[in-house]
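> Sequence and computational prediction follow.
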Amino acid sequence: MTDDTLVCDIKNVLFIRFAFGFRQNFNGSSKIKRLSYLYTIFFSLLFTALTLFSNDLSYHSLSYLILALTEYFVLFTVSFLTKDEYIQRNFKLIYGLDTLPGAKKIFQNLEYFLKVSFVLGLANILFFATMICFRISGLCSIANLLSFFYILLHRLACDLGDYVLIMFIGLLYSRVKLLRNYLVTKSANTAWDRYSVKQFINMYESLANTIHDSAAPVKVTVCFSMYSSSLELSIN
């Protein structure tokens, strides 16, 4: 049994994903939903325009251009079709599993981890971009400013798209840890009876159902993340 309450606050992360063109299922009037729909399309067109006008057509640049567009649009398509609803469904509170003793502390740690890793990931990109500007001043000149801005935008957008994997791994780890703690505590303190076994099976099935519900979009994200990384290495 699930509730609309989320086990931890991920709204800020989802909103920043939306700012980079990843569609969200906003609650509100039909006007707000239409505007959010149009914004994601506008951002994808802007990204495409920056890609086309910020690269020369040498072989290396053309290869990078194709890879960059493909990487972003795979992540964009997953988000556009699902509206990131599978993320919120997975983070909804599951009674029985997410209400076990110690769950509050575990999910507080998860929320802290997600926020810190998110901020550090963005800070890492901005830091290296700044260092590149200092080391290669010509890259950040007015003439190359559009290309540099595009590379920065591309990396931020794609990292935000891939960040879903960190969210799911963190959530899965937290729930498995809850189950493990429950199993160890229950085994040490009380004898297992029919009700205890049934309760544990129900919690395990609830966990398995959350994994199954998000299997398709997560698999696409994982597979393409591995593919794009290997392809980028081969291009370089």
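Thanks, I have it. Fair warning: this is a prediction, and the values are worked out from it, not measured in the lab. Residues are numbered from 1 along each chain as shown.

> Could you use CA atoms for every contact and neighbour count after this?
Noted.

> quick one: secondary structure of the residue in the chain sticking out farthest from the centre?
Centroid-distance maximum for the chain: residue 191 at 40.9 Å, with CA atoms, centre = their mean. Here residue 191 is coil, with the state taken from DSSP: H, G, I helix; E, B strand; the rest coil.

> which one is residue 94 nearest to, not counting chain neighbours?
Excluding the flanking residues, the one nearest residue 94 by CA to CA, 6 or more residues apart in numbering is residue 2, at 4.4 Å.

> Might you report the residue contacts of that neighbour?
The contact partners of residue 2, by CA atoms under 8 Å, 6 or more residues apart in numbering, come to 92, 93, 94, 95.

> Let me know the helix or strand that the residue most central in space within the chain is in.
For the chain, the residue sitting closest to the mean C-alpha position, by CA atoms, centre = their mean, is residue 164 at 1.9 Å. For residue 164, the host element (DSSP states H and E) is helix 145-189.

> contacts for whatever helix or strand comes next after that helix?
Sequence order places helix 194-213 as the next helix or strand after helix 145-189, per DSSP H and E. For helix 194-213, contacts defined as CA under 8 Å, 6+ apart pick out 1, 86, 89, 90, 94, 96, 97, 175, 179.

> What is the longest strand of this protein by residue count?
In the chain, assigned by DSSP state E, the strand with the most residues is strand 2-6.

> coming back round to it: return the member of the contacts of helix 194-213 nearest to residue 138.
residue 86 (43.5 Å; CA to CA).

> Contacts only, for the nearest residue to the closest one once chain neighbours are set aside.
The spatially closest residue to residue 86, leaving aside those adjacent along the chain, is residue 214, at 5.7 Å (CA to CA, 6+ apart). Going by CA under 8 Å, 6+ apart, residue 214 touches 86, 87, 90.

> Just the buried ones from these?
Among the contacts of residue 214, the ones that count as buried by 16 or more other CA atoms under 10 Å are 86, 87, 90.

> residues making contact with whichever strand or helix holds the first one?
Spelled out, that is residue 86. Here residue 86 sits within helix 85-90, counting by DSSP H and E. With CA under 8 Å, 6+ apart as the test, helix 85-90 has contacts from 6, 24, 25, 164, 210, 211, 213, 214.

> Put this next to the first one:
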Amino acid sequence: MMIDSLVSSLQYIMFLRFIFGFRLDCNSSPQMRLFTKLYPVLFFIVLNFAVWSSENVLNPTLRYSTVIEYCAQFFVSFLAKQEFVNKNYQFIYGIDSLPGAHKNFKRLRVFIKFFCLYYILLRLLAILQLVVYVGPLLKNVTADIIYFHVCDIGRLNIFLVFCILFCRVKTFEMNFQTITDVVVLDKYSVKKYINMYQTLIDYVESMDMLFKLMVIFFIRYNDRFR
């Protein structure tokens, strides 16, 4: 059973994704909702135009595969908005109310904030290194560099889903191991843990197609560099 609240705030990482052209789920004014729809589309058009109009100094296969991945990320994000991630982060009665769950989710919130800060600083450092070492050739690869960074941002959905899945499995494992070490489980306790496990499986399977699509492109990305 799920209730309509999130176990961890996603506003920081979702705003970071929005800056790089991925649609943000907005419940504000009509003007703001329109802006959150138009901005990703304009970003998508401008970035693709910049990439295809620039001189290709990279491996064509690398560029084409990145373009395909980004297009898939964009359309999934635009059509599904944040629902793919939000559904994973909705409170699940039973698992998310187990002892230790709140502590794990608190750690996850802190981790997400630090990850956003780390990612921004890392990208700024990478850009600075390119300016220093690439110099005159930078104008030929600027669009491609932005494209690669945007693809990295697009993969954060998978990162977020695996983070929350890890927290829940870890919480479930800790509680199950603790109680089995202390007492012999009765029928009620066994049934309770089986139901919680089934709930966890059901919520993963409910997003089976979207999840497979995102993972396929993530694997394809890793294959490019082998």
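Great, that's in hand. Computed from a prediction, not measured in an experiment: that's the story for all the values here.

> now what about stretch 15-30 of structure 2, what contacts it?
Contacts of stretch 15-30 of structure 2 (CA under 8 Å, 6+ apart): 14, 32-33, 36-37, 39-41, 43-44, 74, 77-78, 81-82, 116, 150, 153-154.

> Quick check: ChimeraX command selecting the buried ones in these.
The ChimeraX selection below is limited to those of those classed as buried (16+ other CA under 10 Å):
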select :14,36,37,39,40,41,44,74,77,78,81,82,150,153,154
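
> now whichever helix or strand comes after the helix holding residue 86 of structure 1: which residue numbers in structure 2?
Downstream of helix 85-90 of structure 1, the first helix or strand assigned by DSSP H and E is strand 92-94. Mapping strand 92-94 of structure 1 onto structure 2 (TM-score structural alignment) gives residues 90-92.

> distance between the helix holding residue 86 of structure 1 and the chain's centre?
11 Å (CA atoms, centre = their mean, to the nearest Å).

> Average offset of that helix relative to structure 2?
Superposed on structure 2, helix 85-90 of structure 1 shows a mean distance to its aligned partners of 0.7 Å (mean CA distance after the TM-score superposition for structure 1).

> Could you check how many residues crowd around residue 66 of structure 2?
21 (other CA atoms under 10 Å).

> repeat for residue 61 of structure 1
14.

> hmm, who's touching whichever strand or helix holds it?
Per DSSP H and E, residue 61 of structure 1 falls inside helix 59-82. For helix 59-82 of structure 1, contacts defined as CA under 8 Å, 6+ apart pick out 21-24, 40, 44, 48, 51-52, 55-56, 154, 157-158, 161-162, 217, 220-221, 224-225, 228, 231-232, 235.

> In PyMOL, how would I select just the buried ones from the residues you listed?
Per 16+ other CA under 10 Å, the buried members of the contacts of helix 59-82 of structure 1 correspond to this PyMOL selection:
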select buried, resi 21+22+23+24+40+44+48+51+55+154+157+158+161+162+217+221+224+225
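
> Which ones among the contacts of helix 59-82 of structure 1 lie within helices?
40, 44, 48, 51-52, 154, 157-158, 161-162, 217, 220-221, 224-225, 228, 231-232, 235 (DSSP state H).

> counterpart of residue 104 of structure 2 in structure 1?
For residue 104 of structure 2, the residue aligned by TM-score structural alignment is residue 106.

> count of residues packed around that match?
Neighbours of residue 106 of structure 1 under the rule other CA under 10 Å: 20.

> got it, and residue 58 of structure 2?
So residue 58 of structure 2, with other CA under 10 Å, has 11 neighbours.

> One more: residue 165 of structure 2?
16.

> how far away is the aligned residue in structure 1 for it from residue 129 of structure 1?
Following TM-score structural alignment, the counterpart assigned to residue 165 of structure 2 within structure 1 is residue 172. From residue 172 of structure 1 across to residue 129 of structure 1, the span is 33 Å (CA to CA, to the nearest Å).

> Tell me how far residue 155 of structure 2 lies from residue 28 of structure 2.
Distance from residue 155 of structure 2 to residue 28 of structure 2, by CA to CA: 26 Å.

> Please work out which residues outside stretch 181-192 of structure 1 touch it.
Under CA under 8 Å, 6+ apart, the answer for stretch 181-192 of structure 1 is 100, 101.

> what range in structure 2 matches it?
Against structure 2, stretch 181-192 of structure 1 falls on residues 174-185 (TM-score structural alignment).

> Please tell me how far that stretch is from the chain's geometric centre.
Taking CA atoms, centre = their mean, the mean C-alpha location of stretch 174-185 of structure 2 is offset from the chain mean by 33 Å.

> what do you get for stretch 156-169 of structure 1?
Using CA atoms, centre = their mean, the offset of stretch 156-169 of structure 1 from its chain centre is 3 Å.

> List the residues that contact residue 167 of structure 2.
101, 104, 105, 108.

> hmm, try it at 7 Å
Residue 167 of structure 2 makes contact with residue 104, according to CA atoms under 7 Å, 6 or more residues apart in numbering.

> what about the equivalent of residue 35 of structure 2 over in structure 1, how many neighbours?
Superposed on structure 1 with TM-score structural alignment, residue 35 of structure 2 falls opposite residue 35. Residues contacting residue 35 of structure 1 under the criterion other CA under 10 Å number 11.

> any idea how far residue 82 of structure 1 is from residue 35 of structure 1?
As judged by CA to CA, residue 35 of structure 1 and residue 82 of structure 1 stand 17 Å apart.

> returning to that earlier point: can you say which of the contacts of helix 194-213 of structure 1 are buried?
Counted by 16+ other CA under 10 Å, the contacts of helix 194-213 of structure 1 give 86, 89, 90, 94, 97, 175, 179 as buried.
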